[in-house]
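Chemist: build me a structure from this.
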Amino acid sequence: MTTKKIKPYQGPAGGWGALASTTRFVFGSKKPAANIRNLLRANQVKGFDCPGCAWGDEQGKHFSFCENGAKAISWEATGKQVTPGFFRQHPVSQLQHQSDYFLEYQGRIEQPMYLNRETDRYEPISWDDAFALIARHLNTLEHPDQLELYTSGRASNEAAYLYQLFGRSFGTNNFPDCSNLCHEASGVALGQAIGVGKGTVTLHDFDQADAIFVFGQNPGTNHPRMLHSLRNAARNGTAIVTFNNLKERGLERFADPQSPIEMLTPKDSRISSHYFCPRLGGDMAAIRGMAKLLLEWDAEALARGEAGLLDRDFIERHTSGLDDYLAEVAATPWEQIVEQSGLSREQITQAARVHAGAKRVIVTWAMGITQHKHSVATIRELVNLQLLRGQLGKPGAGLCPVRGHSNVQGNRTVGINEKPDTAFLARMEQHFNHPMPRRPGHNAVAAIQAMLDGESKVFIALGGNIAAAAPDTHVTARALANCTLTVQISTKLNRSHLMAGKEALILPCLGRTEEDVQASGPQFITVEDSFSMVHASQGVGKPKSPHQRSETAIIAGMARATLGSQPVDWQALADDYDRIREHIAATIPGFEQVNERLQQPGGFYLGNSAARHEWQTDNGKASFGADPLPARLIPEAITTRAQGMLSTLQTLRSHDQYNTTIYGMDDRYRGVYGQRMVIFMHPDEIKRRELQEGDWVELVSVWQDDVERKVGGFKVVAYDIPPGDVAAYYPETNPLVPLHSVGDGSDTPTSKSIPVLIRKQEAPRII
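Modeler: Below is the predicted model of the structure:
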């Protein structure tokens, strides 16, 4: 492990640092030959889809992976295994005190395990006995809605479709999903505004844009392949305007590790032409300011007898609600815009001039936008900006939410939705000749509350690590422990295995990189990226253990044990995934003739109705939103309870991390090495609090209840972030996020806007 130090990073993102890190990780896994073979097949035709982010694949590239993708692939392909012997040595109560890094570093789960409460240890169990235990619990529930079926975005389309068919055939729409914790606001806002909860652009549009506006994201760590698209766009003269709370190196400069010129010379690529750091939660005000200026300039141009800036033909033919929106913009004072955004009017003017001068504009965003109380309204404001100038449905223009996990969008497409529409349920009923439940189900926050209240009894997780991913960590742990049965379908040991129900199972599954051979022969699965491209993924490595099964086979085993042969022959579907895809084709629009279309290299495009100017809204038009700016970013009810100087905390990932998986202790681009317990603060904020860099502090969140939520042992690190805002890594800070501090209309935890008190501590004791 690297020595603990803080050393500001001076180089570009990518470059030799990324190459060196990738090399260390690949060769340090003790299976370098297998890892190199895997990397050469990542994101390739007849290869497997990277288990990391959902950015689209660039066809024709021999090396189509990034540093963090290489880490994810090597992490999954480790030769280390968690055997029954490991669990004999380590009781659960002891493992609960280990770090998340330690848990996952132990390797792949070798065989099914059952938690023996008397010995406090996981012990081996056969697959048949595991399935029988699940069936016994499910078939003795008082009501189907006492079952919660959680899904990770890593699951394939085939596994996700089979999972939702299992749940709905059992009688529930309880499908809490990882998307509830991150991008739910995107789906809600886009559904309201344009009738489809997905982005409207393709990867090719980035080559044709005149301007790209990047909001609330850090591609250098979270989706590094995006930097290739931004770098190429910048080199082609595209203006890239970034709004992000922290200064992130990947949005400033990038050196392509696969470019000999950039690796062998000091040359690198400037990414952002303009970089603005708004206050946490201030993006909506900044966007409102841009719209206000565009409307003023449009009126001035018309008064001069010139063409205006607005696309009036587009607005007239394709939109509704403009008058209400114009009234709301006019009523928003500049004083509120400047104060709330944390940006000057001059800075907002610079951004608006870029938008006004571009014929083709893409707006892209991620979790820096979606994890606030007013996230849905903020995304509606982004859509408003694009609607004003007709920046939808033409080459090089549109809306682009950047999803996290590799198939989180595909899961939703094939039915992982706690609020399915009636048309989908009707198709399912007709095709399977089986009734489907109509009651709305639980999202992630509602599921945790239902388990906490004893209303839900059984929790099954198809991947993921909800104990580390969910808010209010201690509350989530109590909710899981309150279940009669928890089942975790996993590749590696994680925190959720230790926050178990009264009975608990760990069921080991194959990874994306591994061969999946069923009765009909080798199988492939499919995924959908952020650009609605569906393509095949087929693993190449040998499974680590004969006891590991595919997610699809595990779901079919649970369903067969619970439901028998109703409403399908579950084993036949597990034997041949083509049969699952035939059911998908019959019930999910856009997947017609899916098995034939998957034969084409790169897969196929599902299409996007809004990109075709077909608006699946109530009135058949795209809708302007007329939301006022929040009265206050931190409600007065909270500030009056604080009894101290509040800061606003955002949780974020380090560079050696993907979601809750921690690969190491370094955050290279932010200059943090060998440690994770740090808090990033502006130098002026450090002085204002009478602290010094290197001091130790504890964080106490303030919420509208009397529950004490605090974490301690954080080292103060100076960073380029607006005064009053601070940042620290999750899952270490997830205990500070109240379960019911959620976004309006989305129920997404507000992990980017947590009011906290910061208190100085003594340096932690080293034992």
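Chemist: alpha carbons only for contacts and neighbour counts from here, please
Modeler: Will do.
Chemist: and the contacts of the strand ranked longest in the chain?
Modeler: Counting by DSSP state E, the longest strand found in the chain is strand 709-718. Strand 709-718 is touched from outside by 6, 677-683, 686, 692-702, 732-733, 735-736, 761, 763-764, with contacts defined as C-alpha atoms under 8 Å, 6 or more residues apart in numbering.
Chemist: could you also give me the structure for this next sequence, so I can compare it with the first?
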Amino acid sequence: MAINKKAKRAGGFPSVTSTLARLVESRKVKDNVKNLLRVNKDNGFDCPGCAWGDSAEGVFQFCENGAKAIAWEATNKTIGAEFFAKHSVSYLNRQNDYWLEYQGRLSEPLKYNKSTDHYEPITWDDAFALIGKKLNALNTPDEAEFYTSGRASNEVAFLYQLFGRTFGTNNFPDCSNMCHEASGVALKQSIGVGKGTVTLADFDHADCIFVFGQNPGSNHPRMLNTLRKASRRGCKIIAFNNLKEVGLQRFASPQVPSELLTDAATTISHAYFSPKLGGDMAVVRGMVKYLLEQETPCDLAFIEQHTQGIDDYIAQVKATDWSHIFDQSGLHRDEIAKAAQLFAGGKNVISTWAMGITQHKHSVATIREIVNLHLLFGQIGRQGAGLCPVRGHSNVQGNRTMGINEQPPADFIDKLKARFSQPFPTQPGHNVYQAIHALHKKHSKVIICLGGNIAAAVSDSTFTHKALASAELNVQISTKLNRSHLQVSECALILPCLGRTEIDKTPRGEQKITVEDTFSMVHASQGKSKPVSKHLLSEVAIVAGIANATLGNAPINWQHIASDNQRIRSLIADTVFGFSDFNKKIEQPGGFYLGNSAAQCKWLTDTKKAMFSVNPLPESVYPLIVREKIAKQKSPVFTLQSMRSHDQYNTTVYGLNDRYRGIQGNRKVLFINETDAKRLKLNASDKVTITSIWHDNITRQVTGFTLVFYDIPRGNLAAYYPETNPLVPIDSIGDHSSTPTSKSIAVVLTKAQNDPQAIDINVT
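Modeler: From the prediction side, this is the model:
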């Protein structure tokens, strides 16, 4: 492994050379250059990466990571019967995640043969029949789990939930359960709608943008162009991030020649604060306490007209001790005061956040505290002001809108009943946390995954892998080989689907799909590249095939509906609020806006008011039972966060480098404050074993991680996931959200005695 100096700016010419390298690697250079000219544009396709909104400005509407995602999917490298005859599942399970996906696109449907430990070809009809037979043999529909990834389109998500609910269950675990579930819960409680209140255009009118727990440079780089534009017109950007991330400091837009070809860059953050992990709620509470003590005028008219609970909240703020705020936030009084003054001085303020906020035990309370701050100053419901949870995968928000929800709203179920003239289940189903437990106990027997890589995404890898392998049938609808295909012991199917870049042609012509971005904009997407294999089906066709084999023509003729996505959109128009005239609306350039009730100061809460929340600061980022365990430790206890490298997106690892943090050729690294390392008598490049602390006495441990000194608060650590997922106990989840606490893992370090040898990776 090489440790280089971390980049001095994000973007710039290195992002272009990285993009070109991926295009060459895909072996479809010409096609992918055309794809990059079509991505995120009208009559083109939606990037399979992040959910940031599309802008009409600029020739290119993609970022470095988006280009990687496109080239990764649109490759000529394929794997089928010959590959799986050569490699057993046991062998494949020993390879790392990068190696697995690097092999290429899945090219034909496959069935796991338990007696040989190999996947073997199967026809589509036989695969559908096998699934239907197994589902119909279950004792109850609730023995099936229907998982969804954020890359699924609105059309297939709607069809999928209709199939599952007709089958008789609300078991719809999905990827949002692991990332922004806390955002949906908190916003629903506070303002009555579980989505952000701003649009992309609002960023042009904000004069202050607060960025909490978020690293746009690696996770959604297109956001940096928005922040760059805001910064250059004088908008103050205030960043709160546990690590000093270059993307929030200086950004060189590849679309601007002066920044592409020189060392020039735009300063992004006006102020940058590095709180302790889990300390963001204390930061915001401190900001409010400071402003109240300074008698800073609040928006009394807004509070009186639109809110409820202000008196109890103010009493809670006054009762919060400053020493508690300083200890938990890790910031000094002058830092909190500066942040507070910037917020109060802003005419129009937007707050954004991501998983640095949502993956803690007290995430819901933290988000509600951010909302409290906005309500105090009326910073919601007008142009240039509001709340913006920045979603990850491209259609994770749209999936929820389409009904991928284990606790469906009553009015949605009522509309389904009215449209399809039959009852649907109303009892709550399983989220991801509950589904994994149900599989582990063998209470659930079938899991069908519509995209994603649940084995790599879920915490407590040993527990999760055992749970998935306990399924009597594991069905994975995928474009590439991943860890989830390998957690099998009985029967499993790999069903290869079309990618976003590829033509989906039915007897009714070339099909479009739609997605919803983080700003509630819905727009069409249509691939233009020839499918990499003649054996691929669209996700819509696969779900319809499974439904037909299981239910016949109830409550619809699945094959007829699936032959034309316009027919599915007509069903959506009949049943999902905001989608009337759906087929007509998507013809509009840029798509259409679903609207947001809270942005119009219409509060869909029980009180019809926006609700202040009254939560004391947590005693600790850890639950009491773990604090008791920590107190008995002889070694220093650190708080670890798992995170992405710059060379990955979600669980997809594109390479072993992290240009922005100076890492080359390795992912098993641990970022640590130099003073902390010296206290343990450890040096840079030493290898360590990381052991997490939980109250069940199960040893959760990873080893062979190389220490890297980094600008991070003392007592905090950072490392990549999924490599550190084994350290996150399955039952360490957020209050009210069940989201894994992947940003606040209690761990101890020891020097590794026998450094494991990394698997050699031959990518030639």
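Chemist: what does the longest strand of structure 1 correspond to over in structure 2?
Modeler: Aligned by TM-score structural alignment, strand 709-718 of structure 1 corresponds to residues 700-709 of structure 2.
Chemist: now stretch 658-674 of structure 2, how far from the centre of its chain.
Modeler: 22 Å (C-alpha atoms, centre = their mean, to the nearest Å).
Chemist: about what we covered before: mean per-residue distance, the very next helix or strand once past the longest strand of structure 1 versus structure 2.
Modeler: With elements assigned by DSSP states H and E, the helix or strand that comes after strand 709-718 of structure 1 is strand 725-729. Superposing on structure 2 and averaging over aligned pairs (mean C-alpha distance after the TM-score superposition for structure 1), strand 725-729 of structure 1 comes out at 0.3 Å.
Chemist: quick one: strand 725-729 of structure 1 to strand 709-718, angle?
Modeler: 110 degrees (axes from the mean of the first three to the mean of the last three C-alpha atoms, to 10 degrees).
Chemist: if I look at the counterpart of residue 587 of structure 1 in structure 2, how far off is residue 368 of structure 2?
Modeler: Counting by TM-score structural alignment, residue 587 of structure 1 corresponds to residue 575 in structure 2. Noted for residue 575 of structure 2: a distance of 30 Å to residue 368 of structure 2, by C-alpha to C-alpha, to the nearest Å.
Chemist: and residue 342 of structure 2, by the same measure?
Modeler: 20 Å.
Chemist: neighbour-wise, which of those two wins?
Modeler: A count of neighbours by other C-alpha atoms under 10 Å puts residue 368 above the other of residue 342 of structure 2 and residue 368, at 26 against 20.
Chemist: doesn't residue 190 make contact with that one?
Modeler: Yes: here residue 368 of structure 2 reaches residue 190: they are 6.6 Å apart, a contact under C-alpha atoms under 8 Å.
Chemist: to which residue of structure 1 is residue 327 of structure 2 aligned?
Modeler: So residue 327 of structure 2 corresponds to residue 339, using TM-score structural alignment.
Chemist: my error: substitute residue 558 of structure 2 in the last question.
Modeler: With TM-score structural alignment defining the correspondence, residue 558 of structure 2 maps onto residue 570 in structure 1.
Chemist: how many neighbours does its match have?
Modeler: Neighbour tally, residue 570 of structure 1, other C-alpha under 10 Å: 24.
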